[in-house]
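S.K.: okay, predicted coordinates and the sequence, questions at the end:
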Amino acid sequence: MAGEKKFASQADLAEKKVTFERLSEHAYAYTAEGDPNTGIVIGDDAVLVADTQATPVMAQDVIRRIREVTDKPIKYILLTHYHAVRVLGASAYGAQQIIASQDTYDLIVERGEQDMKSEIERFPRLFNAVESVPGLTWPTLTFKGEMTLWLGKLEVKIMQLGRGHTKGDTVLWLPQDKVMLSGDLVEYGATPYCGDAYYQDWPATLDALAAFNPEKLVPGRGAALKTSHQVADGIAGTRAFVSELFNQVKLGAAAGKDLNEIYKLTYAALKPKFGDWVIFDHCMPFDVTRAFDEATQYRDPRIWTAQRDKEMWETLES
């Protein structure tokens, strides 16, 4: 863990290969080797896009691929949570409604501006053509608990199953197709980002998600999961990472160790099992810092700013 490690993902400049694949009669997955995923639902009369890519220019590639399979209007955007890399491309789609949980809306009010500046600093490659972003993305329709959208005869269930990756996490479920879009509640071969997480709630939220017995699932990052076995594997892997990391940090905090020492011990403990997952080195400082906060004195995640990011990085990585 040398001091010259570049801040966050600023050394990550290699372009990723995009895959656009059909998962069921109505669901498609837009994935890119561990970059943030987009899910697409094509109903009888309209299209819904879940998570928009980070900028309107990047969203054009999603739109181009949608247009290869349908000419139906893109009427709905779903924000699975508030993170900038998920929401700032929304303006490109010209949707009639931008749907989010009320908790997600509240987080945008509280910390959307700081989060946007923080994430743009962390992920230069993911914010390609950041000048095309017109500002924060504001939901036009919010819900509490769950809502149902009908795209003609296609039932689309939009639900908050509990807190995990953020307070506002939202999943989309297609009962007819047995397909789930999980947002960052589930990752596959990609390290969960837990800087805004509720570690103690996340495993139970995964249990609630698994109870639907999805046959296919689009995770927040990583390849689309196309069998029940792969779905179970993705859920189990995410649960293992979150649980093992929080347990390590709790033990260190209970023993009176400081954040620096806990970070080094936790990194060493998780590296053999999870070190080859995408963005492991990027996520770990944020993940351990949030775990330390939750294990000690902060039930709710503190706001990340570009300044706080850099101070944390220097403290843990130098």
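M.R.: Sure, I can see it.
S.K.: CA only for contacts and neighbour counts going forward, please
M.R.: Will do.
S.K.: helices along the stretch 51-200 of the chain, start to end?
M.R.: Along the stretch 51-200 of the chain, the segments classed as helices by DSSP state H, counting those that start in this stretch run 56-69, 84-87, 102-122.
S.K.: the nearest residue to residue 60 once chain neighbours are set aside: neighbouring residues, count only.
M.R.: Using CA to CA, 6 or more residues apart in numbering and skipping the chain neighbours, the partner closest in space to residue 60 is residue 92 (7.0 Å). Per other CA atoms under 10 Å, the neighbour tally for residue 92 reads 19.
S.K.: residue contacts, residue 92?
M.R.: Contact analysis of residue 92 by CA atoms under 8 Å, 6 or more residues apart in numbering lists 56, 57, 59, 60.
S.K.: got another, please set it beside the one above:
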Amino acid sequence: MSASARRDPAAAPDTARLVEVRPGTQAWVQPDGSWWINNAGAVVGDGAVLVVDTCATAERTSRFLSAVDRATDGAPVRLAVNTHQHGDHTYGNSLLPTATVLLGHEAMREGLRVDPVIDGCPPFWAPVPDWGPVQRRLPDVAVTAATTVHVGGRAVQLRHPGGPAHTTGDLIAWLPDERVLFAGDLVFAGLTPLVFMGSVPGALAAVDWLAALDPEVVVPGHGPVLTGGDVDRVLDEHRRYYRLVLALGEQGLAAGRTPLETARDADLGEFGAWADAERLVLNLHRVYADRGGRAFDLMAALGDAVAWLGGPMATSV
């Protein structure tokens, strides 16, 4: 199998839109949600704004911040939070106003500090992304477990799932009064979840942790906003997918097969049509590393994902 190296017009930057999920709460939804194309958001209270995440490129982040500015009549962005370290949620940080106070988990802060990809993306994707004029901007405030920030009279709880999940430094932004959850990449709606820098059992446990909040609206890190029965449906899909990955990992380890060999013979079943299916290889590398008590080899995992796919991974960023 091979990925197309051509950008999908349906995923162009100008297809992104602000969606008001509650009065004063906006989701920035970027189709099609595949590699490097994330969701973000904004919470408005008493003439001030909290931004949830930025975007991978200067162009996409500028569109997002301009849309927020128009929707809020120019209210200042006082606060911002990064849900985790990955560049699609953080590389645009430097476009935030200088006065904005940026928050992130302490592990997220360290991960972005040492991330080399912001300086130049390796050719595992096609086209190779160009971030534009961005600079590494780290959180001003490091969160360890949980904290509550206030945007005017509105409380926004920033919570860590208690261990590695999508990454080691995940945060959610939870609005308890409105029952709105900005889940970051603990939730992928309709496309393949990625946990290669976290933990598959941890990501599985985080699904139950999120469900216990009983959110009415979920803004996933990628994919459409979820409401009603779609919330439980997507969380159940995550449970089944993570259990499949764990089962495949155990079978591969028992048979003495590599993650790539295991992935090549895997039947993805209901998940086979999801975008970015090659993430199975990356997730299996995480299972193997954790079961073997060894360090995760990022470059080897990415190389195997490309080998499984038969060419570079596709992106429209």
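M.R.: Received the coordinates, thanks. Owing to the predicted nature of the structure, the values given are computational and were not obtained by experimental measurement.
S.K.: can you calculate the TM-score here?
M.R.: Here the TM-score for the pair of chains, by TM-score structural alignment, normalised by the length of the second structure, is 0.86; 300 aligned residues with a CA RMSD of 2.3 Å.
S.K.: coming back round to it: for residue 9 of the first structure, which of the helices of the stretch 51-200 of the first structure is the nearest?
M.R.: Among these, helix 102-122 comes nearest to residue 9 of the first structure, with 5.7 Å by CA to CA.
S.K.: buried stuff in the closest one?
M.R.: Neighbour counts over helix 102-122 of the first structure (16 or more other CA atoms under 10 Å) mark 102-105, 107-108, 111-112, 114-116, 118-122 as buried.
S.K.: on that earlier part again, quick check: the gap between the residue nearest to residue 60 of the first structure and residue 235 of the first structure.
M.R.: Applying CA to CA, to the nearest Å, the value for residue 92 of the first structure to residue 235 of the first structure is 31 Å.
S.K.: my read: residue 5 of the first structure touches residue 317, true?
M.R.: Yes. Proximity of residue 5 of the first structure to residue 317 meets the contact threshold set by CA atoms under 8 Å, at 7.3 Å.
S.K.: between those two, which contacts overlap?
M.R.: Listed as contacting both residue 5 of the first structure and residue 317 by CA under 8 Å, 6+ apart is no residue at all.
S.K.: give the contact list for residue 295 of the second structure.
M.R.: residue 289.
S.K.: where does it fall, secondary structure wise?
M.R.: Here residue 295 of the second structure is covered by no helix or strand, with elements defined by DSSP states H and E.
S.K.: that older thread, which residue in the second structure lines up with the residue nearest to residue 60 of the first structure?
M.R.: In the second structure, the residue matched to residue 92 of the first structure (TM-score structural alignment) is residue 95.
S.K.: from residue 127 of the first structure, how far off is the residue lying closest to residue 84 of the first structure once chain neighbours are set aside?
M.R.: Nearest in space to residue 84 of the first structure, with sequence neighbours left out and distances taken as CA to CA, 6+ apart, is residue 116 at 5.2 Å. From residue 116 of the first structure over to residue 127 of the first structure the distance is 10 Å, taken as CA to CA.
S.K.: one more: residue 298 of the first structure?
M.R.: According to CA to CA, residue 298 of the first structure stands 30 Å off from residue 127 of the first structure.
S.K.: and for residue 247 of the first structure?
M.R.: Residue 247 of the first structure sits 33 Å away from residue 127 of the first structure, going by CA to CA.
S.K.: now swap in residue 79 of the first structure and tell me
M.R.: Applying CA to CA, the value for residue 79 of the first structure to residue 127 of the first structure is 17 Å.
S.K.: which one's more surrounded, those two?
M.R.: Remark: of residue 79 of the first structure and residue 127, residue 79 carries more neighbours, 28 against 24, as counted by other CA under 10 Å.
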